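K.L.:
Pasting the sequence and the predicted coordinates here, then a few questions.
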Amino acid sequence: MSEGASEARKAFGLRLRDLRRDAGLTGREFAEATGMHNTKISRIEHGRQYPSEDDIRAWCIACGVARRIDELIAIHREVEQMWKEYRRDLRKGQRHVQERSGPLYAETRLLRAYEAIVVPGILQTAGYVRAVLTINAELHDLPLDEVEGAVEARLTRQRLLTHGDGTNNYSFVIEASVLGNWFGGAAVMREQLDFLRDATRLPSVSIGIIPPGHRTMWGGECFYIFDDQMVRSEMWTGSFKTTQAADLAFFDRAFDRLRRQAVYGDAARALIESERKNLQTAENR
């Protein structure tokens, strides 16, 4: 289990412990009320054992908060689904991962995304996608001959952005350093930078670039907000997903603060052009 998954389980255990304490029950009294062994109760409260849904029902009833059963079971299920191991998820191939996300992107009316390392996936050109997914295949020991199918699957969703009817809207915030992280060589990056520049003029797309310099909000891991319904963020070994209102509110606030640091329009295109000149200079050396 990833560290993040472990922390999520610990947090849920602490929530259950607080319910018991708020009810004024000692560990022994609680064990008598629920029929659970003291050892099991301790393991659940310290995040070393994850409770079953029946455990949660018994817990709430014993604490006199039966009204919270549905709420806590919903959180319990989300914690179980929140973290997905990449190794397990990728067994079906990178193309499967890309195709599975297609309906989500098609149904989303407003996608907000923050990236600090790579160009957001839906904005990536074919060569850039190929370079990124090849790195991913090598890192996770996946078949390289499956990369091309994954490239095609990712590019399919790009039509929502370039040929959409205005139903789907996009707001991107990226760090200026993203422009200087070269994947796939000079020709690939030139094409990618040109596409980014052109995308800044698409009517349903907003692209903000955070220039280097003074910050009022630090950068961090990437995250994608799908409407006001779900947030997804990917790390090295797992994918975090949440639909909890408190989490959505947090990421909404973080995105707004990041967005206010970014520049748009001509200023954003100037940053792209500056990196294009850096690319040209590097090629001429």
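P.N.:
Structure received. Numbering: from 1, shown residues only.
K.L.:
drop to CA atoms for contacts and neighbour counts, all remaining ones
P.N.:
OK.
K.L.:
which stretches of the stretch 1-150 of the chain form strands?
P.N.:
83-85, 110-115 (DSSP state E, counting those that start in this stretch).
K.L.:
Just send those strands back as a markdown table, with distance to residue 30 too.
P.N.:
Shown next, in a markdown table, are the strands of the stretch 1-150 of the chain (distance: least, Cα to Cα, whole Å):
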| stretch | distance to residue 30 |
| --- | --- |
| strand 83-85 | 30 |
| strand 110-115 | 45 |
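K.L.:
I'd like to know how far the residue nearest in space to the middle of the chain sits from residue 187.
P.N.:
The centroid of the chain falls nearest to residue 233 when counting by Cα atoms, centre = their mean (1.4 Å). From residue 233 across to residue 187, the span is 29 Å (Cα to Cα, to the nearest Å).
K.L.:
just the strands of the stretch 1-150 of the chain: most buried one?
P.N.:
For the strands of the stretch 1-150 of the chain, average neighbour numbers computed from mean count of other Cα atoms under 10 Å are highest in strand 110-115, which has a mean of 21.
K.L.:
try this one side by side with the last:
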Amino acid sequence: MPASPSPSAQAAREAVAHRLRDMRRTTGLTIAGLAAQCGWHHAKTSRIENARTAPTATDIRKWCTACGYEDQAERLIAKSLHAEEMYREWREQTREGMRRLQESAVAFFRETALFRVYSSTMVPGLLQTEGYAAALLSAIADFREIEVNDGPEAARARVERSHIIHESGRRFVFLLEEGALRYQLGETEAMAAQLGYLLAAGALPTVSMGIIPDGTRRRRMWPQETFHVYDDRLVSVELLSAEVTITQPSEVRLYLRAFEELRSMAVYGQDARALIVKAIDAL
């Protein structure tokens, strides 16, 4: 288990590892002694204690039993599972296809009042049309060699969950780098339809859409990976290989600060629409 790029995720893993180590030390067991009682090689004990290997639920139960802390096993299992959920590889999330991944976010979206989304490379999922989403998700499935390539079905599910932007009671703040308007996905007609939809979506009362022009001088914040901020409590960062979920308040505040810096460089209203029309004309 490599170290996570998110300090929050790594800290959560280390908290579990340190608690297991403290149990062993308090009990007086050596690394080899605990390994013998659990029935594994002593190197595994060391890897778990140093947060290099994530323990399974069975590992934790055996560990707690060996140390006489059976009553703490289930709580530690829950903490360990939470730590692993903070850094989730896409290949694990899409094992059953991408449509299920789209549908899994619906309940969480319903619990969120304020969405902040920044994207430097593509139109955000909540603003995607079916044709654009199908091209994108199919390309992702091909690149990641996902066995179940259900791009068109996933696209329909993505558009269905995106209907939430038409509902009252929620706010959506989108920031796009201008380049995201020009990276063509799918056929020209699909790209044109997508850009046309941005013109309409930007006029919705629940939506604020800013675009950071390519020619912005003296940038105070460089382009970032796509990230989403849900209310002020959770950040999701999309990496090439995985999704990182951040809940540590100090890290969330850092992303909020970055979002506001990026937001201050964007143009809105008529100026933003002019950039979209320019991208449509370039097709």
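P.N.:
Looks like it came in fine. In this text, all values refer to a predicted model and were calculated from it rather than measured experimentally.
K.L.:
quick one: TM-score?
P.N.:
For this chain pair, the superposition-based TM-score is 0.77 by TM-score structural alignment, normalised by the length of the second structure; 258 aligned residues with a Cα RMSD of 3.5 Å.
K.L.:
Can you report how many residues lie near residue 246 of the first structure?
P.N.:
By other Cα atoms under 10 Å, 10 other residues sit near residue 246 of the first structure.
K.L.:
how about it, what's its match in the second structure?
P.N.:
Taking TM-score structural alignment, residue 246 of the first structure has residue 250 as its aligned residue in the second structure.
K.L.:
quick one: the helix or strand hosting that match to strand 114-119, angle?
P.N.:
Per DSSP states H and E, residue 250 of the second structure falls inside helix 249-264. Angle of helix 249-264 of the second structure versus strand 114-119, following axes from the mean of the first three to the mean of the last three Cα atoms, to 10 degrees, is 70 degrees.
K.L.:
Would you pull up how far helix 249-264 of the second structure lies from the middle of the chain?
P.N.:
16 Å (Cα atoms, centre = their mean, to the nearest Å).
K.L.:
Superposed on the first structure, what's the mean shift for that helix?
P.N.:
Compared with the first structure after the fit, helix 249-264 of the second structure shows a mean deviation of 1.2 Å (mean Cα distance after the TM-score superposition for the first structure).
K.L.:
The first structure: matching residues for the helix or strand following that helix?
P.N.:
With elements assigned by DSSP H and E, the helix or strand that comes after helix 249-264 of the second structure is helix 269-282. Per the alignment by TM-score structural alignment, helix 269-282 of the second structure matches residues 265-278 in the first structure.
K.L.:
Buried residues in that stretch, which are they?
P.N.:
268, 269, 271, 272, 273, 275, 276 (16 or more other Cα atoms under 10 Å).
K.L.:
now do stretch 245-257 of the first structure
P.N.:
Neighbour-count burial for stretch 245-257 of the first structure flags 248, 251, 252, 255 (criterion: 16+ other Cα under 10 Å).
K.L.:
With stretch 98-108 of the second structure instead?
P.N.:
98, 99, 100, 101, 102, 106.
K.L.:
Can you pick out the most distant pair from these?
P.N.:
Greatest spatial distance among those (Cα to Cα): 98 and 106, at 13.7 Å.
K.L.:
okay but residue 234 of the first structure is in contact with residue 222, surely?
P.N.:
Yes - the pair residue 234 of the first structure and residue 222 passes the contact test of Cα atoms under 8 Å, sitting 6.8 Å apart.
K.L.:
where along the stretch 151-283 of the second structure do the helices fall?
P.N.:
151-161, 188-201, 249-264, 269-282 (DSSP state H, counting those that start in this stretch).
K.L.:
Pull up the gap between the counterpart of residue 140 of the first structure in the second structure and residue 94 of the second structure, please.
P.N.:
Residue 140 of the first structure maps onto residue 144 in the second structure when the alignment is built from TM-score structural alignment. Distance from residue 144 of the second structure to residue 94 of the second structure, counting by Cα to Cα: 10 Å.
K.L.:
and the two? which has more neighbours close in?
P.N.:
Set residue 144 of the second structure next to residue 94 and count neighbours by other Cα under 10 Å: residue 94 wins out with 19 against 15.
K.L.:
Spit out the contact partners of the closest residue to residue 49 of the second structure other than its chain neighbours.
P.N.:
In this structure, residue 49 of the second structure finds its nearest non-sequential neighbour in residue 17, 4.7 Å apart by Cα to Cα, 6 or more residues apart in numbering. Contacts for residue 17 of the second structure (Cα atoms under 8 Å, 6 or more residues apart in numbering) come out as 48, 49, 50, 51.
K.L.:
Equivalent analysis for residue 11 of the first structure, please.
P.N.:
Residue 11 of the first structure sits next to residue 47 when contact means Cα under 8 Å, 6+ apart.
K.L.:
Tell me how far it lies from residue 45 of the first structure.
P.N.:
9 Å.
K.L.:
Same question for residue 129 of the first structure.
P.N.:
In terms of Cα to Cα, residue 129 of the first structure sits 44 Å off from residue 45 of the first structure.
K.L.:
the more surrounded of these two?
P.N.:
Here residue 129 of the first structure and residue 45 are compared on neighbour count by other Cα under 10 Å; more neighbours surround residue 129, at 26 against 22.
K.L.:
That one maps to what in the second structure?
P.N.:
Using TM-score structural alignment, residue 129 of the first structure lines up with residue 133 in the second structure.
K.L.:
check contacts around the closest residue to that match other than its chain neighbours.
P.N.:
Spatial nearest neighbour of residue 133 of the second structure, chain neighbours left out: residue 155 (5.1 Å); criterion: Cα to Cα, 6+ apart. Contacts here follow Cα under 8 Å, 6+ apart; on that basis residue 155 of the second structure touches 99, 130, 131, 133, 134, 137.
K.L.:
run the last query once more with 6 Å
P.N.:
130, 133, 134 (Cα atoms under 6 Å, 6 or more residues apart in numbering).
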